[in-house]
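Chemist: attaching a predicted model along with its sequence, questions to come.
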Amino acid sequence: MAMTMVLGLAGCADFSGIHTRAHMIQSRSLAGIGPNHSSPGVFPQQHWWMAFGDAQLDGLIARAITANPSLKVAQSRVVEAQASAAAIDSARYPQINGEAKSTRERLSANSLYPPPLGGSMVTMNSANLTGQWQLDLFGKNRAALDAAIGQSRAAEADAQAARVLLAANVAQQYFNLARLQAQQDLDRAMLRQREQTQELVRQRVAAGLDNTLAQRQAQAEVPQIRRDMAALDEQVALARHGLAVLMGAEPNATDTLVAHLPTATLPRMPGHLPAELLGHRADVVAARWRVESELQGIQETKAEFYPNINLSAFIGFESIGLSKWLSAGSRTFGVGPALSLPIFDEGVLRAKLQGNTARADVAIDNYNAAVLNALRDVADQLSSWRALQTQLQEQMAAQAAVSSAYDLALARYQGGLTNYLNVLTAENAVLQQRHTLIDLQARVYDLDVGLMRALGGGYVITDGPRQLSNTTETRTAPGIQG
C-alpha cells in the first residue's frame, strides 16, 4: 500500500517543456570517444618525443612534467575531483555515527522534571549509535555519483591534455632555440666573410682597382651583420628563459644549454591519418565527459521531483547520574522511515531543472567547439606541412644553384681567371641560403610536434602511413566503484 502511494505521488512529477536544445556533433573522426567506449580514457603512447633521438630533449621534457607548476595544478584538480566523487559515492550506503556526552547542568524547577529533581544539579549522560540510509528508489544518488565520476574523468583528461601541451611546448621551444643557435653560427661565419670582403675592397681601392663607393658599401655590411647578431642574441636569451620556465626553473637555468636540430632524416608528412586518431585528443575526451556529467546532473534533479525515503535508527544509553548510565534500564532505541515529497515549491525544482538543462546545453556546445577546433587544428597542421614541402623542394633547388655558383667561382679563382672577391660574393649567397634552409628545417620539426599535439600526443610512422602507437595507457577514477 505504501509503495503504491509512493508511485502514485511520483506520477505527479512534471518535466514538461524542459529539455536540452543542443545536439552533439557526430563525426567519423571521433570514433570511440566518451563514456560508452570500452575504456574511460585511453591515450596514445606517452613518450612520443623520444622519436627525435635527442637525450637532452628527453631530459628537459621529463623535468618539465615533474616540476611545471601549471601541470601540478591540473594534477591536483584530478585528486580533488576524485575525492569529491568518493564523497558522493558514500551517500549511497548506510551512514552510522556514534556520540557520547556527559553534561553537568541545573534542571529547571518549572519544566519537564518535577522536584526534587527539578531545581537540582544533575549529570546528564548519553551514549548513542545513530544510523541512516536513504533509499535511492529513483536513482538520485546514482546519478549524482555518475555526474561526479564524469567530472573526475574530465579532470584526468584535462591533466593529460596539459601533459601533451607542455611536452609539445618544450619540444617546440627547444627546436626554436636550436634554430636560433644555428643561425648564430652562420652569422659568425658571415661576419668573418664580410670582414674579409671589406679588407679586399679596401686593398683594391688603395691599389686604384676599385672606387670608394664599393668600399662604403662593404663597410656598411659589417655593422649590419653585427646588428643582426645582437638581435639573435636577444632571441636566444628569450628562448632560454621560456624553456626554463616551462621546466619549472628560474630563467637562468638554461643559460649554458646548447640545443641541436635532429641530424636524422627529416620527418615525413603522413600520407593518411586514421579517423579514430582525433578521438584520442584529451581535450575532446574531457569535453565529452563533461557532457555526460551534466546529463547525469539532469537525472539527479529529476529524481528530486519524486518522494525521498530515509530509514533511520538509533540505540544507546541515557541516564541522569553516572551510577546507572550503562545499565539495562537506561537503554534507548528507535527505528522508523521518513518520507518527504515536494508538493508546492513555487517552481523551485523546475527552475533548478532548467538550470541543469542549460548547463548541459553549454557542455554540449563546448564539446562541439572542441571537436571543430580539433579538426581545424589537424587541418591547419597538415596544410602548413604540405606548403612546407613545396618550400623545402624549392629551397633545395636554390641551395644547389648557389652552391654550384660558389664552386664555379672558386674554380675560376684557383685558375687565375677572377679575383677572390667574386669567391666571397658567391660564398655570401651560399650562407644566405643556409639561413633560409635552417629556418625551414626547424619548421619541419615544429610542425611535426604540432601534429603530434593536434592528434592527442603521439603517433608513430610505419612502412606505410603514420599510425597510433600500440603502447597505450589507461586512466580511470581510482577508488570509485561505478
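Modeler: Right, received. Where do you want to start?
Chemist: all contacts plus neighbour counts: C-alpha atoms, from now on.
Modeler: Noted.
Chemist: okay, Thr418 and Leu266: tell me how far apart.
Modeler: Distance of Thr418 to Leu266, computed by CA to CA, to the nearest Å: 38 Å.
Chemist: same question for Leu353.
Modeler: Using CA to CA, one obtains 56 Å as the distance from Leu353 to Leu266.
Chemist: who's more crowded, these two?
Modeler: Set Leu353 next to Leu266 and count neighbours by other CA atoms under 10 Å: Leu353 wins out with 23 against 14.
Chemist: can you map out the helices along the chain?
Modeler: Ranges of helices in the chain, per DSSP state H, are 2-10, 55-67, 69-90, 140-206, 212-246, 282-303, 348-414, 420-454.
Chemist: can I get the ones you listed in JSON lines including distance to Glu276?
Modeler: Output for the helices of the chain, formatted as JSON lines (distance: least, CA to CA, whole Å):
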{"stretch": "helix 2-10", "distance to Glu276": "43"}
{"stretch": "helix 55-67", "distance to Glu276": "27"}
{"stretch": "helix 69-90", "distance to Glu276": "26"}
{"stretch": "helix 140-206", "distance to Glu276": "17"}
{"stretch": "helix 212-246", "distance to Glu276": "30"}
{"stretch": "helix 282-303", "distance to Glu276": "12"}
{"stretch": "helix 348-414", "distance to Glu276": "12"}
{"stretch": "helix 420-454", "distance to Glu276": "13"}
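Chemist: which of the ones you listed sits most buried?
Modeler: Ranked by mean neighbour count, these are led by helix 282-303 with a mean of 26 (mean count of other CA atoms under 10 Å).
Chemist: check which helices and strands that one sits against.
Modeler: If contacts are counted by 3 or more CA pairs under 8 Å, 6 or more residues apart in numbering; DSSP states H and E, helix 282-303 sits against helix 140-206, helix 348-414.
Chemist: I'd like those written out as a markdown table, with distance to Gly316 added.
Modeler: Shown next, in a markdown table, are the helices and strands packed on helix 282-303 (distance: least, CA to CA, whole Å):
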| stretch | distance to Gly316 |
| --- | --- |
| helix 140-206 | 29 |
| helix 348-414 | 38 |
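Chemist: closest to Arg216 out of those helices?
Modeler: helix 140-206 (8.9 Å; CA to CA).
Chemist: could you check the angle helix 212-246 makes with the closest one?
Modeler: 160 degrees (axes from the mean of the first three to the mean of the last three CA atoms, to 10 degrees).
Chemist: isn't Glu105 right next to Asn125, touching?
Modeler: No. Assessed by CA atoms under 8 Å, Glu105 is found out of contact with Asn125, at 10.8 Å.
Chemist: higher neighbour count, these two?
Modeler: Between Glu105 and Asn125, counting by other CA under 10 Å, Asn125 is the more crowded of the two (19 against 11).
Chemist: here's the one I want to compare it with:
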Amino acid sequence: MNKSVLALALSAALGGCSLIPDYQRPQSPVDQAWPQGEAYGAAAAARTSAASLGWREFFREPALQQLIGVALENNRDLRVAALNVEAYQALYRVQRAGVFPSVSADGAGNRTRTPADLSSTGDSAIGSQYSATLGVSWEIDLFGRLRSLRDQALQEYLATEAAQRSTQISLVASVANAWFTLQADQELLRVTRDTLRTYEESLSLTQSSFDVGVASALELRQARSAVESARVTIEQYTRLVAQDRNALVLLLGQGALGELNAGAGLDRGQLAELPAFLPSDLLLNRPDIQQAEYQLRAVNASIGAARAAFFPRVSLTGAAGTASSELSGLFDSGSGYWTFAPSISLPIFNAGQLRANLDYAEIRKNVQVAEYEKAIQVAFSEVADGLAAQETYNRQVQAQRNLLQTSEDYYDLAERRYRTGVDSYLTLLDAQRQLFTVQQQLISDRLAQLVSEVNLFKAMGGGWLESAGNPQG
C-alpha cells in the first residue's frame, strides 16, 4: 500500500471522513436558448413557470378536471409509484440504522443433569444456570462506509419521489389526451352521420332522376357507393369511440364511464396559455431530470462505500449482566459480569474483488452521467417540438378553417348546379367528398393542436400541482 493510500486512510480514521467523491453537476449538454425560426414565432416574456401552474388552472373544462381528479385517486400506476416511494423510504431507514449502535437485552436459563459416570464426584448431579444480559454492538464508521450506504439509500429514495411526480404528470397528460381523443372521435362520428344523410338525400334525388331517364346508371352507382362508404366510416368511428372510452376507463382506474358532458369539445380556449421560460428552468421543473440526478448522486455515494471497503472495519461489542446458578439469586450481590470484545478486520487478499467493485461503481457513475445528460436532451427536444407545434398549429388550424369555408361554398354551388341540371352528379360527388375530407381534417388538426399543448405542458413539468402552490394529495 503506497503512501498516498496510507495518508488517506489515516486522515479518514482521525476525522471520520467520507470517501465519497465531491459531487459536481454535469454541464448541461443543450443550448441556453430555444431554437429560433419561422416555426417558433416571437418568444413571449417569461411570466411564471409552467410547473407552478396547477392542472386545474391549465385545464379549464370542469368535466376534464373531474376526470383527472378521479384518475389521481384511483389509477394503479400512480398507486404503484406511491408504494415504491414508501418502500425506498423503508430501505433508507434500514441503511440509516446501521450508522448507530445496536442494543439488545437477552435472558437465558438452562438445567443440566450429569450422569454419575461423568461426574467428578461419582454421583449424578443436576446443575442450573440463569443469566440476564444487556449487549451493545457498534461498527465504528471510520472510513464512511456506512454513511456512504446511507447517503446512497437516501438519494435512491429521493429518486423514487421524483419518479412518482413524473408518473403523476404523465397521468394528467394521458387523461387529458384520452379525453380530447374521445371528443374528436365523437365529433368525427357526428360529421360522418351528417354526411351519410347528405349522401342518402343525393341518392334519393339521383334515383328519382334515374327513374325518369335523366340520370345515368353510372351516376346512380356512384351515389350508392358514396352512401356505403359513409356507412363503413360510421362503423369505424363507432368502434374508435368505444375504444376511447375503454382507454379512459383504464386511466381512471374505476368502473365504466357514465354519460359525459362534451363541454367545450375541441375548443382551444379550454386550455390556459402557457408561459415562456428558459431552458435552465427544465433542471428545476422536470421530475425525470431530477430523478436522473438523484440516481447520479446515489451511484456517486456508492463509490465512497466501495473505497471504504479497502480499509479496516472496526467493531465494538460489549455486554453486561448478571448470572447465577439459582433463579432466585440472579440479581444478588456479586452475580454481575461483563465482557468487552473489540475487533478489527483488514482485507488482505480477495482476488481483486474489492477493486472490481470499485471499478463497477465508477462505471455506473459514468453511465448515470450519460443518462442524466440524455434526460436533459430529451426534455429540451420535447419542449422545442412543443413550441414549434404551438406556433404552427395556430396557423394550420386557421388555414384549415378557411379551407372548410371554401369547401362549403363549393358544395353549395355544386348542389344548386346539379339540381338545375347544369352539372353532372360527378361534380356534386366531388364537392361532397372534398367537404367531408376537409371537415375530418379540421377535427384532426384541432385534436393535434390540443394534444401538442397538453404535451408541452407536460414537457415543461406541469401537472404536479393541483393549483398554484398546492400539490396533489
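Modeler: Cool, the structure landed. The structure presented is a predicted model; accordingly, all values stated were derived computationally and were not measured.
Chemist: please state their TM-score.
Modeler: Here the superposed chains carry a TM-score of 0.81, computed using TM-score structural alignment, normalised by the length of the second structure; 441 aligned residues with a CA RMSD of 3.8 Å.
Chemist: so which of the helices of the first structure is nearest Gly321 of the first structure?
Modeler: Minimum separation from Gly321 of the first structure across these (CA to CA) falls at helix 69-90, 37.3 Å.
Chemist: how far does the closest one sit from the chain's center?
Modeler: Relative to the centre of its chain, helix 69-90 of the first structure is centred 14 Å away, using CA atoms, centre = their mean, to the nearest Å.
Chemist: which residue lines up with Ala370 of the first structure in the second structure?
Modeler: Counting by TM-score structural alignment, Ala370 of the first structure corresponds to Ala375 in the second structure.
Chemist: please name the residues that touch its match.
Modeler: Contacts for Ala375 of the second structure (CA atoms under 8 Å, 6 or more residues apart in numbering) come out as Asp288, Ile289, Ala292.
Chemist: closest one of those to Pro312 of the second structure?
Modeler: Minimum distance to Pro312 of the second structure across the contacts of Ala375 of the second structure is 32.9 Å, recorded for Ala292 (CA to CA).
Chemist: roughly how far does that closest one sit from Gly463 of the second structure?
Modeler: 19 Å.
Chemist: count of neighbours near Thr263 of the first structure?
Modeler: Neighbourhood size, Thr263 of the first structure [other CA under 10 Å]: 9.
Chemist: from Ala398 of the first structure, how far off is it?
Modeler: Noted for Thr263 of the first structure: a distance of 21 Å to Ala398 of the first structure, by CA to CA.
Chemist: so who does Asp255 of the first structure touch?
Modeler: Contact partners of Asp255 of the first structure, counting by CA under 8 Å, 6+ apart, are Ala237, Arg240.
Chemist: what's the spacing between it and Ala249 of the first structure?
Modeler: As for Asp255 of the first structure, its distance to Ala249 of the first structure is 12 Å (criterion: CA to CA).
Chemist: residue in the first structure paired with Leu220 of the second structure?
Modeler: In the first structure, Leu220 of the second structure lines up with Gln215, judged by TM-score structural alignment.
Chemist: not counting its neighbours along the chain, what's nearest that match?
Modeler: Excluding the flanking residues, the one nearest Gln215 of the first structure by CA to CA, 6 or more residues apart in numbering is Val201, at 5.7 Å.
Chemist: counterpart of Ala388 of the second structure in the first structure?
Modeler: By TM-score structural alignment, Ala388 of the second structure lines up with Ser383 in the first structure.
Chemist: correction: Val241 of the second structure
Modeler: In the first structure, Val241 of the second structure lands on Val236 (TM-score structural alignment).
Chemist: so that match touches Ala182, yeah?
Modeler: No. Checked against CA under 8 Å, the pair Val236 of the first structure and Ala182 is beyond contact range at 10.5 Å.
Chemist: okay, now Glu473 of the first structure: neighbour count?
Modeler: 11.
Chemist: so it makes contact with Val42?
Modeler: Yes. Glu473 of the first structure is within contact range of Val42, at 5.8 Å (criterion: CA under 8 Å).
Chemist: which ones are touching the residue nearest to Gln215 of the first structure?
Modeler: By CA under 8 Å, 6+ apart, the contact set of Val201 of the first structure is Asp210, Ala214, Gln215, Ala218, Leu421.
Chemist: give me the distance between it and Asp210 of the first structure.
Modeler: 7 Å.
Chemist: now Ala143 of the first structure
Modeler: Ala143 of the first structure sits at a distance of 89 Å from Asp210 of the first structure (criterion: CA to CA).
Chemist: and what of Pro307 of the first structure?
Modeler: 103 Å.
Chemist: same question, Val444 of the first structure
Modeler: 44 Å.
Chemist: ditto for Ala189 of the first structure
Modeler: Ala189 of the first structure sits 25 Å away from Asp210 of the first structure, going by CA to CA.
Chemist: if we go by neighbour counts, what in stretch 271-278 of the first structure is buried?
Modeler: Neighbour-count burial for stretch 271-278 of the first structure, with 16 or more other CA atoms under 10 Å as criterion, is recorded at Leu273, Glu276, Leu277, Leu278.
Chemist: hmm, back to that, so which of the helices of the first structure comes closest to Ser312 of the first structure?
Modeler: For the helices of the first structure, proximity to Ser312 of the first structure was assessed by CA to CA; helix 69-90 is nearest, at 16.3 Å.
Chemist: what's the matching range in the second structure for that closest one?
Modeler: With TM-score structural alignment applied, helix 69-90 of the first structure matches the range 76-97 in the second structure.
Chemist: that stretch vs the first structure, mean deviation?
Modeler: Stretch 76-97 of the second structure, aligned to the first structure and superposed, deviates on average by 1.1 Å (mean CA distance after the TM-score superposition for the first structure).
Chemist: which residues sit against that stretch?
Modeler: Defining contact as CA under 8 Å, 6+ apart, one finds that stretch 76-97 of the second structure is touched by 72, 146-147, 149-150, 153-154, 156-157, 160-161, 163-164, 167-168, 171, 253.
Chemist: which residue sits closest to the residue located most distally from the centre of the second structure, ignoring its sequence neighbours?
Modeler: Going by CA atoms, centre = their mean, the residue of the second structure most distant from its centre is Gly122, 78.1 Å out. Of all residues not flanking Gly122 of the second structure in the chain, Ala116 sits nearest, at 5.0 Å (CA to CA, 6+ apart).
Chemist: contacts only, for that neighbour.
Modeler: For Ala116 of the second structure, the contact set (CA under 8 Å, 6+ apart) comprises Gly122, Asp123, Ser124, Ala125.
Chemist: let's go with 6 Å and repeat that
Modeler: Gly122, Asp123, Ser124 (CA atoms under 6 Å, 6 or more residues apart in numbering).
Chemist: ok, now Ala13 of the first structure?
Modeler: Residues near Ala13 of the first structure by CA under 6 Å, 6+ apart: Phe305.
Chemist: and with 8 Å instead?
Modeler: Phe305, Tyr306.
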